[in-house]
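In: task: produce atomic coordinates for the following.
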Amino acid sequence: MSLPRASGAEVSLDRLVAIGGLVAGKHPPGLSHGLAGGLSGPRRGEGGDLFDLRPFQDGDDLRRIDPAATARSGRPQVRSRHEEVEHTLLLVADFRPPMLWGTRGRFRSVAAAEALAVEGWRAVLAGGRVGAMIVTGSAIEMLAPRPRETAMLRAAGAFSCAHAAALDAPEAGYDSLAVLLEAISARAAPGTAVKIATGLDAPGADFGRAAAALMQKCPLELLLIRDSVEATPPTGRFAALICGRITRGRFGTSVSADHLAARCIPHRIVNAADPVLPEAA
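Out: From the prediction side, this is the model:
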């Protein structure tokens, strides 16, 4: 099976949906085939041990509201159990201006969206819940975690629309990654697995502290999106048009992975020129 063709500068909704078919073809034994119907494998449930009480969020099951805790706090509180939290995944897409470029294959932002789609489809096909956070130069969009394939269809549509809007937006300033990590910490429920796809541009002076704080609350993995020119930089001086500005200078070897390793941040390199999955080659 192959993915639909699309411009490397476009986050294609058709491709993000088709990635689900590729992932479904590699699911663990016991899960149902295809994207339609139910799963025969383990499902998310109430579990046996109470993990914590947290404020109600959009998309939570109303049946899990705890009346006593709600009465004490004056706002709806939800019972959160181990099994539910462990199977909740938040996909974070970095569509800030520094991500909107590429020299071979795909824009780094497009590679980020497609890498997150792989992780999201794997999660929902295993019975988990998936939410999304999209950061651009001007805003942060949050989609609360939901179960089943509809969660990924909603996330795929949001990725496609937000990326198109980011490409058309006038050049403007943008927040550092440290600010994004703080936003995730403020919005994600404790124990939610967080996967961030980014090129690690403009991490910010507080990046290490913000990452450490987030990892105390949520399991974190960073998908480090790397363009071909970053992996094997050419020699000499060049002029490049990046984010509407002409930049002149030499390409340096990326130190992003070392930056993460020094702070003990789990990460995985995703090359923008590589296929989404081997089957997509």
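
In: only C-alpha atoms from now on, for both contacts and neighbour counts.
Out: Noted.

In: which residues touch stretch 230-243?
Out: 97-98, 100-101, 171, 246-254 (Cα atoms under 8 Å, 6 or more residues apart in numbering).

In: the same query, at a cut-off of 7 Å, please.
Out: Applying Cα atoms under 7 Å, 6 or more residues apart in numbering, the external contacts of stretch 230-243 come out as 97-98, 246-254.

In: structure for this one too, so we can compare:
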Amino acid sequence: MTAALDVPGATLHCRDLLALREVALSGRQSWEPCQTMLVADFRPSMLRGLIRAFRSVAAAEALVLVGWRVAEAGGQVGLLAIGSGAPVLVAPAAGAGAMPEVISELVRAHDLAAANAMAGCLDDPPLDRSLVSLDRLTTDGELVIASGFETPGAALSRRLGMLGHTHVLRLIRITDLSFTGEMQDDHPAPDLAGASAISLDACLPPDAMARVLRSDWSQQG
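Out: Got it, this is the predicted structure:
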């Protein structure tokens, strides 16, 4: 991690994400013991934030909350983290070591994304192309994608639509409020039949996110 970005809200730490287990399980929200692939968008446009945290950090926190609930229900959890470089992929697994491995690779992917940004890689690859790795998934289950949905690419809706035919598709749109309460350059999540989408603002702390992230979340504007 570049020292210039090693500040609260801009950096992921394993200890913080491991500690979110208690937050995830503190409520009465349950999750089905399914196979869940967590998809974290760490492209350059996500590496910014105005109040509490970078959007990339908020995306990671939201996904980890979901992951802990799935793991504790006996399900399998995997990871795809995308950025301006090569993707980081963790195959779905169950058991005591599943979430620690996902978290470790999530932190590593975020460090790589930050290093690439500091090196001058500031252009987003199109999101549709960044999700190509998901085409290799051979089993059904859930896909939970946390992104700002900037630079979607011409084929994003088609790609997500195809994935939605074989998986339960859940989209988390990470937004960023300014101090005036106005949205800053936020893009809507794709409107797909059969997909569930919610918006979470990066200013929300994890305990507030946990109250929104329900296994039965429904389409919201």
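
In: pick the one among the contacts of stretch 230-243 of the first structure closest to Gly137 of the first structure.
Out: Pro97 (6.1 Å; Cα to Cα).

In: counting neighbours, what do you get for the residue mapped onto the closest one from the second structure?
Out: With TM-score structural alignment defining the correspondence, Pro97 of the first structure maps onto Pro44 in the second structure. Residue neighbour count, defined by other Cα atoms under 10 Å, stands at 22 for Pro44 of the second structure.

In: pretty sure Pro44 of the second structure sits against Pro125.
Out: No: under the criterion of Cα atoms under 7 Å, Pro44 of the second structure makes no contact with Pro125, lying 8.8 Å away.

In: how far away is the match of Pro97 of the first structure from Val23 of the second structure?
Out: Applying Cα to Cα, to the nearest Å, one obtains 28 Å for the distance of Pro44 of the second structure from Val23 of the second structure.

In: kindly report the same for Ala40 of the second structure.
Out: Relative to Val23 of the second structure, Ala40 of the second structure is positioned 20 Å away (criterion: Cα to Cα).

In: which one of these two has more residues nearby?
Out: Neighbour tally, Ala40 of the second structure and Val23, criterion other Cα under 10 Å: the higher count belongs to Ala40, 30 against 18.

In: tell me the spacing between the more buried one and Pro87 of the second structure.
Out: Distance of Ala40 of the second structure to Pro87 of the second structure, given as Cα to Cα: 10 Å.

In: overlap in contacts, the two.
Out: Common neighbours of Ala40 of the second structure and Pro87, counting by Cα under 7 Å, 6+ apart, are 80-81.

In: ok, Arg44 of the first structure - contacts?
Out: If you count contacts by Cα under 7 Å, 6+ apart, Arg44 of the first structure has them with 83-84, 87, 127-128.

In: give the aligned equivalent of Arg136 of the second structure in the first structure.
Out: Using TM-score structural alignment, the partner of Arg136 of the second structure in the first structure is Arg187.

In: next one: Val88 of the second structure
Out: Taking TM-score structural alignment, Val88 of the second structure has Glu141 as its aligned residue in the first structure.

In: for that match, which three-state class applies?
Out: Following DSSP: H, G, I helix; E, B strand; the rest coil, Glu141 of the first structure is assigned to strand.

In: just to check, Ala69 of the first structure is in contact with Gln77?
Out: Yes: taking contact to mean Cα under 7 Å, the distance of 6.0 Å between Ala69 of the first structure and Gln77 places them in contact.

In: neighbour count: those two, which is higher?
Out: For Ala69 of the first structure and Gln77, the more surrounded residue by other Cα under 10 Å is Gln77, and the numbers stand at 23 against 17.

In: am I right that the more buried one is in contact with Ala68?
Out: No: between Gln77 of the first structure and Ala68 there is no contact, the gap being 8.8 Å when judged by Cα under 7 Å.

In: which residues touch the match of Val88 of the second structure?
Out: Residues near Glu141 of the first structure by Cα under 7 Å, 6+ apart: 133-135.

In: and the gap between it and Asp201 of the first structure?
Out: Distance from Glu141 of the first structure to Asp201 of the first structure, by Cα to Cα: 19 Å.

In: next one: Cys218 of the first structure
Out: Applying Cα to Cα, the value for Cys218 of the first structure to Asp201 of the first structure is 22 Å.

In: nearest residue to Gly161 of the second structure other than its sequence neighbours?
Out: In space, and not counting its chain neighbours, Gly161 of the second structure is closest to Leu192: 6.8 Å by Cα to Cα, 6 or more residues apart in numbering.

In: that neighbour in helix, strand or coil?
Out: coil.

In: number of nearby residues for it?
Out: A count of nearby residues for Leu192 of the second structure, using other Cα under 10 Å, gives 16.

In: wait, is Gly120 of the second structure part of a strand?
Out: No: assessed by three-state DSSP, Gly120 of the second structure does not belong to a strand; its assignment is coil.

In: counterpart of it in the first structure?
Out: Aligned partner of Gly120 of the second structure by TM-score structural alignment: Glu171.
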